[in-house]
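Trainee: let me see the structure of the following:
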Amino acid sequence: MKLYPIQAGNFKLDGGAMFGVVPKSLWTRTNPADANNMIDIAARCLLIEDGKRLILIDTGMGDKQSDKFFGYYNLWGDDNIDKSLAKYGFHRDDITDVFMTHLHFDHCGGCVKWNADRTLLEPAFKNAHFWSNQKHWDWATKPNRREVASFLEENILPMQESGQLKFTGLPESDLLENSDLGFDIFFANGHTEKQMIPIINYKGKKICFMADLLPTAGHLPLPFVMGYDTRPLLTLDEKEKFLNLAADNNYYLFLEHDAHNEIITVKHTDKGVRLNETFSCESILN
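Mentor: Below you'll find the predicted structure:
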């Protein structure tokens, strides 16, 4: 098995929205804001090469939306999936599986693209299965009023219409071991229903793709919960459980949205679980 970080692009989000009720004077210590209160956000995906399978976890926003849409998110840098795949000798047509932690637009928008003459939306990975789970799919395709702006039909339905959609199993508790993709999955419901957090056994380490359970290193304190979360009190419990496991077992936490910290470990302190060490993807995944 080999792991590769895949950069799907960078953008900015409102710092207040990213930290909910936490005062700006606290969250700016780790996530400084610009004059418009926006903080740097990454879309750092992960590619797993395992035998004949090439599994991509999340795909970023993609590029099919309007200039007006992208104008809300202050895109910066020149990273994209194609360039990042090519760096490691791959093409999007090589991808056998796309695993979606959840179906918010900044995690799955890159799953779907326009065809050549922009008349039809189609899967952006023509040879891949797209993986979600039944409960989250139902939640996303019949969205509540709070999340309706994050679950966009054009990002989601073409995967089903193409016949390429598959569902993982659902666990009796919160952990699915030995999933169809070859890694364990922790299910978290605070951010959205049945978000999936992959836990990958790799060279004697556990690499955890944190998605929106832990967006950035600045979100380590338990009360630092995003305003986007649908059930923030549940997020508190899920973060506490997962971070305690991570500190106890020296998990390596792969941060999808932290533009400046790629992989971290955590430790127990008298203030709770806090940052231990920070690593580059190159130093851990090579």
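Trainee: drop to CA atoms for contacts and neighbour counts, all remaining ones
Mentor: Fine.
Trainee: now stretch 265-278, how far from the centre of its chain.
Mentor: 22 Å (Cα atoms, centre = their mean, to the nearest Å).
Trainee: give me the contacts around it.
Mentor: For stretch 265-278, the external contacting residues (Cα atoms under 8 Å, 6 or more residues apart in numbering) are 217, 220-221, 243-244, 246-248, 250-253, 261-264.
Trainee: try stretch 159-169
Mentor: 111-112, 122-123, 128-134, 176, 179-180.
Trainee: by neighbour count, which of those residues wins?
Mentor: residue 111 (28 neighbours; other Cα atoms under 10 Å).
Trainee: who's in contact with the nearest residue in space to that residue that is not next to it in sequence?
Mentor: Counting by Cα to Cα, 6 or more residues apart in numbering, residue 111 lies nearest to residue 124, which is 5.2 Å off, once chain neighbours are set aside. Contacts for residue 124 (Cα under 8 Å, 6+ apart) come out as 92, 110, 111, 112, 113.
Trainee: got TSV for the contacts of stretch 159-169, with secondary structure and distance to residue 69 too?
Mentor: As requested, those are exported to TSV (DSSP: H, G, I helix; E, B strand; the rest coil; distance: Cα to Cα, whole Å):
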residue	secondary structure	distance to residue 69
111	helix	17
112	strand	16
122	strand	20
123	strand	20
128	coil	27
129	strand	27
130	strand	24
131	strand	26
132	strand	25
133	strand	27
134	helix	28
176	strand	36
179	coil	35
180	coil	35
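Trainee: would CSV of these with distance to residue 22 be doable?
Mentor: As requested, the contacts of stretch 159-169 are exported to CSV (distance: Cα to Cα, whole Å):
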residue, distance to residue 22
111, 33
112, 35
122, 40
123, 39
128, 40
129, 39
130, 36
131, 34
132, 31
133, 32
134, 33
176, 32
179, 36
180, 38
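Trainee: this one next, for a side-by-side:
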Amino acid sequence: MKLYPIESGNFKLDGGAMFGVVPKSLWNRTNPADANNMIDMAARCLLIEDGDKLTLVDTGMGDKQSEKFFGFYYPWGEHSIDNSLKKHGFHRDDITDIFLTHLHFDHVGGAIKRNKDRTGYEPAFKNAKFWSNKDHWKWATEPNAREKASFLPENILPMEESGKLHFLDRKENEIYTQAKEFDFGVLFVDGHTDKQMIPHIQYKDKTLVFMADLLPTAGHIPLPYVMGFDTRPLLTLSEKEKFLKKAADKGYYLFLEHDAHNEIITLKNTEKGVRLDKTFTFNELFN
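Mentor: Now for the predicted structure:
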């Protein structure tokens, strides 16, 4: 197995929304805001090369939405999936599987593109299967009013229409499963959105955890630092507490999808609770 970080593009989000009830005077220390109260965000995906299987975990926003849409998210930087894949010697047509932690637009948008004559939509990775889970798919395709703006039909329905949509095999009420379809474990969490999937990958004698929106940035480590976007913030609080303690105790390496300035971190136990220990670039840790 080999892993590669894939940068799909940077953007900005409102800092207040990203930190919920936490005052700006606190979160601004770790995630400084600009004049519009926006903070830097990444859409850092992960490519897993395992035998004949080439799996991309999440896909970023993509580029098919309108100029007005992207105007809300202030894209910045030069990153793109194609350039990042090319850097590692791959092309999007090489991808065999797309593993989607959840179906919010900033995680799934890049999976689907407009067709050639711009009359509809088609898979952006023509040779790939798409992976979600049944519970989250139902949640996303029958969205509540709070999340409806994040579950865009043009990002989701074309996967099913393509005939390439697959669901991870999971027993009812199972919180953690060793995915038989992939060589990694999956933790299911419900605070941010229903049945978000958090991959746990054993790699070079380390446990690397793809954090998705369970821990968006290193600034979100303190327990009350919960996003305003989360549908069940008190559940996020509980899920975070259990996970962060386990991560600190077991020495997990946390791969941060949304932190524009920290790729991988470790945690430690302190008198004030679990806190940041060390930060790494992917290359520092694994090359």
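Trainee: before we move on, back to that, determine which two of the contacts of stretch 159-169 of the first structure are furthest apart.
Mentor: Between any two of the contacts of stretch 159-169 of the first structure, the greatest separation by Cα to Cα is 30.2 Å, found for 122 and 176.
Trainee: list the buried residues for stretch 136-148 of the first structure?
Mentor: By neighbour count on 16 or more other Cα atoms under 10 Å, the buried set for stretch 136-148 of the first structure is 136, 137, 139, 140, 147.
Trainee: how far does stretch 7-24 of the second structure stretch from start to finish?
Mentor: One end of stretch 7-24 of the second structure sits 28 Å from the other (Cα to Cα, to the nearest Å).
Trainee: so how far is that stretch from its chain's centroid?
Mentor: Computed by Cα atoms, centre = their mean, the chain-centroid distance of stretch 7-24 of the second structure equals 14 Å.
Trainee: equivalent analysis for stretch 20-40 of the first structure, please.
Mentor: 21 Å.
Trainee: repeat that for stretch 196-210 of the first structure.
Mentor: Centre to centre, stretch against its chain (Cα atoms, centre = their mean), the figure for stretch 196-210 of the first structure is 13 Å.
Trainee: could you pull out the buried residues of it?
Mentor: Of the residues in stretch 196-210 of the first structure, 196, 197, 198, 199, 200, 206, 207, 208, 209, 210 count as buried by neighbour count, 16+ other Cα under 10 Å.
Trainee: pick out the most distant pair among the residues you listed.
Mentor: With distance counted by Cα to Cα, no two of these lie farther apart than 196 and 206, which are 15.7 Å apart.
Trainee: quick check, central residue of the first structure?
Mentor: Central residue of the first structure (Cα atoms, centre = their mean): residue 211, 3.2 Å from the mean position.
Trainee: and it, what element?
Mentor: Using DSSP states H and E, residue 211 of the first structure sits in no helix or strand.
Trainee: now it: how far from residue 156 of the first structure?
Mentor: Residue 211 of the first structure sits 18 Å away from residue 156 of the first structure, going by Cα to Cα.
Trainee: in contact with the closest residue to residue 102 of the second structure other than its chain neighbours, which residues?
Mentor: Distance criterion Cα to Cα, 6+ apart; nearest residue to residue 102 of the second structure, sequence neighbours excluded, is residue 196 at 5.3 Å. Residue 196 of the second structure is in contact with 101, 102, 136, 188, 189, 190, counting by Cα under 8 Å, 6+ apart.
Trainee: burial of the nearest residue to residue 1 of the second structure once chain neighbours are set aside, as a residue count?
Mentor: Nearest non-adjacent residue to residue 1 of the second structure, counting by Cα to Cα, 6+ apart: residue 50, 4.5 Å away. Counted with other Cα under 10 Å, the neighbours of residue 50 of the second structure add up to 13.
Trainee: wait, residue 50 of the second structure touches residue 95, no?
Mentor: No. Residue 50 of the second structure lies out of contact with residue 95 (Cα atoms under 8 Å); the separation is 11.4 Å.
Trainee: all helices for the second structure, in order.
Mentor: Assigned by DSSP state H, the second structure shows helices spanning 15-19, 24-27, 67-71, 81-87, 105-108, 134-141, 153-161, 233-250, 282-286.
Trainee: those: which one's closest to residue 33 of the second structure?
Mentor: Closest approach to residue 33 of the second structure among the helices of the second structure (Cα to Cα): helix 15-19, 6.6 Å.
Trainee: just checking, what packs against the closest one?
Mentor: For helix 15-19 of the second structure, the packing partners by 3 or more Cα pairs under 8 Å, 6 or more residues apart in numbering; DSSP states H and E come out as helix 24-27.
Trainee: could you tell me where the helix it packs on falls in the first structure?
Mentor: On the first structure, the counterpart of helix 24-27 of the second structure by TM-score structural alignment is residues 24-27.
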